[in-house]
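A.B. asks: Dropping a prediction and its sequence here:
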Amino acid sequence: MHADSSPVLDRPHSKPAALRWRNRYAALGPAFHTRLPAQALPQPHWVATSDSAAALLGWPADWADRPDWHALEVLSGGPPWEDSEPLATVYSGHQFGVWAGQLGDGRALLLGEIDTPNGPMELQIKGGGRTPYSRMGDGRAVLRSSIREFLCSEAMHHLGIPTTRALAIVGSALPVRRETMETAAVVTRVAPSFVRFGHFEHFAHHGLPTELRALADFVIEHHYPACRDATNPYAALLEAVARRTAVLMADWQAVGFCHGVMNTDNLSILGLTIDYGPFGFLDGFDPGHVCNHSDHQGRYAYARQPGVALWNLHALAQAMLPLIAMGGEVTEATGDLALEAIEPYKAVFAGTLEARLRGKLGLATARDDDRQLADDWLALMAAERADYTITWRRLARHSPADPGAVRDLFLDRPAFDAWAERYARRLAAEGSIDAERGERMNRVNPKFVLRNHLCENAIRAAQAGDFGETRHLLKVLERPYDEQPEHSACAEFPPDWAQTLEVSCSS
C-alpha cells in the first residue's frame, strides 16, 4: 500500500488552532512511505504527559484535557486531526553489523509535521498498529517499553543531550504478547526529523538513485542548509552528520549512557538519540558493560559505542557514494572523498569528550595532561566498579582537607590518594576555589539519572494501575543537576535486586 492507494481514514477531528501542518516529508512521494491510518487502542487513558515537550510545541498547558482537541483519541491511534497525513516510512539497515534488508516503521506512524515556535516538528506515534513494514509483528508497543522510552527521552533532554522528545503515553487494557502477556500503550514522539542512516541505505541498496538524491536534497534543504553552497553538497552533508554524531557519542560516554542497539536504522541523521529500547545508565562503572541482554557478542558495549558509530558512518558513506560522485562514475577518488568527509569524526569525538571530562573534573583551564588525569580517574573507578553517577557527583565535594565523601567509595585507598594528590596539584595550578569548582561540577555531573531500578519501580506501579510514580519520576528527571533533597531516594545506590534486571530488544 503506497501513497496513491489513498486508504479511507476515519473522519478527522477538527484541527486545533495551535496546529499548523506542513507535512514536508509526506510530499516526497510514495517511494518513501505508505499512507495508512493507525489502529486505535480501545478505551484509552492518559498515563503521563510532558509539559516541557508541549511547551516546545507551543501548545497550551491544558492541551491534553481540552475537549476541542480530542488529544486522547488522536494520540491513541484514533481519527487524526484535520490536515494530518499519517504515514509509515520505509528504510533498511545493518542490525548487529549484518545487512538486514528492508525495515521501516513497523509500529510507528508519522502523523505529520507542524510549525512550532522552535521550528517545524514531526509528531509520531509509536504503537499504533501494523504497517507494511511490521515484518510479522503486531505493530503494538507495550506499557513497559513505552514508559521506558517516555522517561528516557525526557531525561536525556534535560541532561542536555540531543534526543527525540516524548510528549505523552496513552495506555489501554488491550492485551499484547511479548515474553508474557502485557498491555498496550502508545508513545507520542517529537523531533525535527526522524530520518535515519537506514533511510539512505534503503535507496542505495535498492538501486534507486533518483530517490536517494531526493532524500539527500530534502535533508540538506530543511536541516543542513549550510551544505547547499559547498563544492560537493553531499560530502558536506556527510561531514556535518559525522560531526554531530561525534558530539552525541561524547555526550553519551560522559554521562554513562548505553544505547544497547546501535543499528544503522537507529542512528539519526540529525545526531539525535533515537529509539530507546534496551538502554541503560551505568551503575558500577564497567567499560565493557552490555546493557542489551540480546547482544550476546557485546557489540554494543559501553566502551564500543564510539567505534560502532564510526562503523555506522562508514555504512552511511557507502550509501552516499553515488551522490558524492555528483552524477559521475563512483571511483576510488569518490571513496577517498567520502572517507575524508567522515574523518573529522575522530577528532571531534576526542576533543568533545576531553572537554566534557575536563568539565566533569571541574577544571576551568586546559592543559595537555588533563586527558591522562581523566583517564586515570576512570581506570580507578573501573577497577573498583565505583558507581558512575554517584562517584562523579561526590567528587564535586572533594577537597584535600575533606576527602571522605568520595574516598570512602574506594577500597584501594593508596591508589585513590595518589590520584587525588595529582588532582590537587592540578587544581592548585589554576588557583581553583573549591566552592566555585563544586558548583561548576554539579552543573555537568547529574545527581539523578534514569537508573533501571527506578524505571522498573515506575513500570510495576503502572502495571498495577498507579501512574503516579511515572509522573513523579519525570519531575525528578527534569532537574537532574539540582540537589532536590526531597527526592534523595532517587539518587541512592541501586538495590541488590537491580543487578538481576535484564533489558533486551523487546524492552
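C.D. replies: Noted; the coordinates are in hand. The model shown is predicted, which means the values in this text are computed figures rather than measured ones. Numbers count the residues shown, from 1 in each chain.
A.B. asks: When you work out contacts or count neighbours from here on, use the C-alpha atoms and nothing else.
C.D. replies: Will do.
A.B. asks: Give me the residues contacting the helix or strand encompassing H314.
C.D. replies: Taking DSSP states H and E as the definition, H314 sits inside helix 305-324. The contact list for helix 305-324, computed with C-alpha atoms under 8 Å, 6 or more residues apart in numbering, reads 197-198, 200-201, 204-205, 209, 212-213, 232-235, 238, 242, 245-246, 249-250, 258, 262-264, 300, 328-330, 334-335, 337-339, 342, 345, 349.
A.B. asks: Try it again at 6 Å.
C.D. replies: 197, 201, 204, 234-235, 249, 264, 338 (C-alpha atoms under 6 Å, 6 or more residues apart in numbering).
A.B. asks: In JSON lines: those, plus secondary structure.
C.D. replies: As requested, the contacts of helix 305-324 are exported to JSON lines (DSSP: H, G, I helix; E, B strand; the rest coil):
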{"residue": "F197", "secondary structure": "helix"}
{"residue": "E201", "secondary structure": "helix"}
{"residue": "A204", "secondary structure": "helix"}
{"residue": "Y234", "secondary structure": "helix"}
{"residue": "A235", "secondary structure": "helix"}
{"residue": "M249", "secondary structure": "helix"}
{"residue": "T264", "secondary structure": "helix"}
{"residue": "A338", "secondary structure": "helix"}
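A.B. asks: Can you say which two of those are spatially most distant?
C.D. replies: A204 and M249 (25.6 Å; C-alpha to C-alpha).
A.B. asks: can I get the contacts of helix 305-324 in a markdown table with neighbour count?
C.D. replies: Converted to a markdown table, the contacts of helix 305-324 look like this (neighbours: other C-alpha atoms under 10 Å):
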| residue | neighbour count |
| --- | --- |
| F197 | 26 |
| E201 | 27 |
| A204 | 23 |
| Y234 | 26 |
| A235 | 26 |
| M249 | 25 |
| T264 | 27 |
| A338 | 25 |
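A.B. asks: could you dump these to JSON lines with distance to V74?
C.D. replies: Below are the contacts of helix 305-324 laid out as JSON lines (distance: C-alpha to C-alpha, whole Å):
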{"residue": "F197", "distance to V74": "29"}
{"residue": "E201", "distance to V74": "32"}
{"residue": "A204", "distance to V74": "35"}
{"residue": "Y234", "distance to V74": "38"}
{"residue": "A235", "distance to V74": "40"}
{"residue": "M249", "distance to V74": "35"}
{"residue": "T264", "distance to V74": "30"}
{"residue": "A338", "distance to V74": "43"}
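A.B. asks: another structure for you, compare them:
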Amino acid sequence: MRFKQDFFTQLPGFYSQVQPLGLSNPHWLAWSQDGAQLIGLQQPDDNLLQGLAGNAKLEGARYYAQVYSGHQFGGYSPRLGDGRSIILGEAMGPDGAWDVALKGAGPTPYSRQGDGRAVMRSAVREFLVSEALHHLQVPTTRALAVIGSDLPVWRETQESAAITVRLARSHIRFGHFEYFCHSERGATAKLTQLLNFTLEQHYPHLSCDAAGYRAWFRQVVRDTARLVAHWQAVGFAHGVMNTDNMSILGDSFDFGPFAFLDTFKEDFICNHSDPEGRYAFGQQPGIGLWNLQRLAQALTPLIPSDDLIAALNSYQGELVQHYLQLMRAKLGLTPGADNQTQQDETDLQLVGELTVLMEQNQLDYTNTWRRFGSLDPGSKHSSLRDDFTHLAAFDSWFGRYQARLGQVADVPRWQAERNRVNPKYILRNYLAQEAIVAVEAGDTGPLTVLHQLLRRPFDEQPEHEAFAKRPPEWGQGLIMSCSS
C-alpha cells in the first residue's frame, strides 16, 4: 500500500496525531477484493492484518484524527471530531487516492470519554452496507475489511472489539467547515485554507477564487440532492443525518442505525434514539436541505449570501429531477419531448400514488418493484395485481400507468431492463443480524455468502432465493441503536 499524506502535510491544526491501541488476536472476518483493487492491494496477508489491526506500523502511514463540529439532531455541537476513527493517509490506487481509516482502533482526543472502539456487530454492518450501496449504484464510502479480535468491550453487555477498514474519497464533512467558521481566531483564513485544499484535491477544474467557490457550493448542493434521491429510490434510511455525517463529496457516510425498507412506510424510523422521527425515511429530502443551509451559514465569510441562496434554491429541483430519472427507470417510463413540466407532475403523481398503495397494502418495497421485471405491461390482468388488497385503487392506478407507458414493442427486453434497475436483493436488517449471530458463534461463512450476494443485487441467483423473501416475524421493522 502506497500512501501520500496531503491532508496531513497541508492542513496542520486540522487534526491530532494519535496512536492506535491495536487488537489482541486479530483475525479477518471479512475482506472486499473490490475494495482492495481500489488501492492496489492483492490478497490479504498477516503483515497487512497486523498493520490494519493497529498492532504494527504500516510503511508510509501517519495516524491522525480529524477535528470538526456539527449539528446533531438539530443542536450544534462545537467540538466533535473522529472519536473512534484513525486515518492512515491517502492510499494510491490505479484510479486515484482513497483515505484509509481504522474505525474502532482506540480513543482519540475527540472520543468524549468513550473507548474509541467498535463492536463486531457495528463493524460488520458498516462493511456490508458500504459494499451493498456501491453495488446498488448509490454513491458511498467503501470498506476494505473487518478485523475481529478477542478483546472485550462493554456496551449494554460484553462484546468483542473489531475494526472496519474504511475507504473514502475524502473524510471532509460539512462539520469541518462549521468548526472552522466558529473558531475564535483566524476563522476566515482557516476556512479559506480548507476550501482551497478541497478544491485542489477533489475539484481541480475549479479555481480557488470567488467564481470557483460559487461553482463548488452549487456542485455540493447538486451532489447532496442526487445522493438523497438515490436513497429514496432504493428505500434506504440513513438514520443519523447529522451535519458531521455528511460528506462534502455527496457520498453515503458514517453508518450507524441504517436500514433498507422492508414493508413500505413513509415515516419509517430505523434509529431508536430518534423517537420523534427527525431522520425518518420520508424526512431525508428536507433534512438534506437543512444540512446544506447549515453549511451555507458556515461559508458566509467566503461566498456572498445571494450566491449561497441561489445554490440552495436549486436543491429541490435537482433532487426531484434525479429522483424522477431513477423512478422512471424503475417503472419503464421515458420522458417525452413536449410539455415536460406537466409530464414531470404526472410521473411524480404516478410514483407517489404507487408508494401510497404500497403502504396501504403493507407491501414490501423492494419486492414490489422487482415484480415489474415479470410484468406484461399490456395485459389487463396484471400479475402485480395479486399483491394488492385494495383492488379498485390499484386498477385505477394501473390503467393510468398503462396509458402513460404506451405500447411496449419488445416485452422481454423491457422486463430485462426493469430487472437491471430494480434489485432483487438488499441488505435487510434481519439478514445482517443472522450473519452477525453466526460470526459471534465463530462461523464467518454466512457473512461471506451475504457479502457475495450483495455484490450482484440485480441478478436472480436462484441458489439464494430465500434472501429475497420478506423478513420473518422477528425480523420485521428492526430498529437499531447508534452502536449497532
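C.D. replies: That came through, no problem. Just so we're clear, the structure is a prediction, and the values are computed from it rather than from any experiment.
A.B. asks: Under the alignment, what does G399 of the second structure map to in the first structure?
C.D. replies: Matched to the first structure by TM-score structural alignment, G399 of the second structure sits across from E421.
A.B. asks: Which strand or helix spans its match?
C.D. replies: Assigned by DSSP H and E, E421 of the first structure falls in helix 413-429.
A.B. asks: which residue numbers in the second structure go with the following helix or strand past that helix?
C.D. replies: Beyond helix 413-429 of the first structure in the direction of the C-terminus, DSSP H and E gives the next helix or strand as helix 434-442. Using TM-score structural alignment, helix 434-442 of the first structure corresponds to residues 411-419 of the second structure.
A.B. asks: The matching stretch vs the first structure, mean deviation?
C.D. replies: When the first structure is superposed, stretch 411-419 of the second structure averages 1.3 Å from its matched positions, counting by mean C-alpha distance after the TM-score superposition for the first structure.
A.B. asks: which bit of the first structure covers the longest strand along the second structure?
C.D. replies: Taking DSSP state E as the criterion, the second structure has its longest strand at strand 142-154. Mapped onto the first structure using TM-score structural alignment, strand 142-154 of the second structure spans residues 165-177.
A.B. asks: any idea how far S77 of the second structure is from the alignment partner in the second structure of T264 of the first structure?
C.D. replies: Superposed on the second structure with TM-score structural alignment, T264 of the first structure falls opposite T243. T243 of the second structure is 10 Å from S77 of the second structure, where distance means C-alpha to C-alpha, to the nearest Å.
A.B. asks: and if you look at G352 of the second structure?
C.D. replies: 36 Å.
A.B. asks: More neighbours: which of these two?
C.D. replies: Using other C-alpha atoms under 10 Å, the more surrounded residue of G352 of the second structure and S77 is S77, with 16 against 12.
A.B. asks: what's the counterpart of the more buried one in the first structure?
C.D. replies: In the first structure, S77 of the second structure lands on A100 (TM-score structural alignment).
A.B. asks: Same check on R456 of the second structure?
C.D. replies: Using TM-score structural alignment, R456 of the second structure pairs with R479 in the first structure.
A.B. asks: Nearest spatial neighbour of that match, chain-adjacent residues omitted?
C.D. replies: Once flanking residues are discounted, R479 of the first structure sits nearest to H158: 6.8 Å by C-alpha to C-alpha, 6 or more residues apart in numbering.
A.B. asks: and stretch 255-270 of the first structure, how far apart are its ends?
C.D. replies: 20 Å.
A.B. asks: typo on my end, stretch 431-446 of the first structure
C.D. replies: 25 Å.
A.B. asks: got the buried residues for that stretch?
C.D. replies: By 16 or more other C-alpha atoms under 10 Å, the buried positions in stretch 431-446 of the first structure come out as 432, 434, 437-438, 440-446.
A.B. asks: Same question for stretch 284-297 of the second structure.
C.D. replies: 284-285, 287-289, 291-297.
A.B. asks: Please apply the same query to stretch 210-217 of the second structure.
C.D. replies: If you call a residue buried by 16+ other C-alpha under 10 Å, then stretch 210-217 of the second structure has these buried ones: 212-214, 216-217.
A.B. asks: do stretch 218-231 of the first structure as well
C.D. replies: 218-220, 224, 227.
A.B. asks: same deal with stretch 127-138 of the first structure?
C.D. replies: 127-134, 138.
A.B. asks: Can you name the two of the residues you listed that sit furthest apart?
C.D. replies: G127 and P132 (14.0 Å).
A.B. asks: hang on, the earlier thing: taking the buried residues of stretch 218-231 of the first structure one by one, which sit in helices?
C.D. replies: Per DSSP state H, helices hold the following members of those: 218-220.
A.B. asks: would you turn those residues into TSV with distance to I274 of the first structure?
C.D. replies: Below are these laid out as TSV (distance: C-alpha to C-alpha, whole Å):
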residue	distance to I274 of the first structure
F218	20
V219	17
I220	20
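A.B. asks: Count the neighbours of the alignment partner in the second structure of H398 of the first structure for me.
C.D. replies: Alignment note: H398 of the first structure maps to L375 in the second structure; criterion TM-score structural alignment. Neighbours of L375 of the second structure under the rule other C-alpha under 10 Å: 18.
A.B. asks: Excluding chain neighbours, give the residue nearest to L375 of the second structure in space.
C.D. replies: Setting aside the residues directly before and after it, L375 of the second structure is nearest to S383 in space (C-alpha to C-alpha, 6+ apart), at 6.3 Å.
A.B. asks: Could you measure from that neighbour over to R370 of the second structure?
C.D. replies: On the measure of C-alpha to C-alpha, S383 of the second structure and R370 of the second structure end up 12 Å apart.
A.B. asks: So these two - more neighbours on which side?
C.D. replies: R370 (22 against 14).
A.B. asks: Look at the spatially closest residue to the more buried one that is not a sequence neighbour and tell me its secondary structure.
C.D. replies: What sits nearest to R370 of the second structure in space, not counting adjacent residues and going by C-alpha to C-alpha, 6+ apart, is N422, at 5.3 Å. Taking three-state DSSP as the rule, one finds N422 of the second structure in the coil state.
A.B. asks: Any chance you could spot the residue sitting in the middle of the first structure?
C.D. replies: In the first structure, the residue lying closest to the centroid (C-alpha atoms, centre = their mean) is T273, at 2.2 Å.
A.B. asks: Now do the contacts for that one.
C.D. replies: T163.
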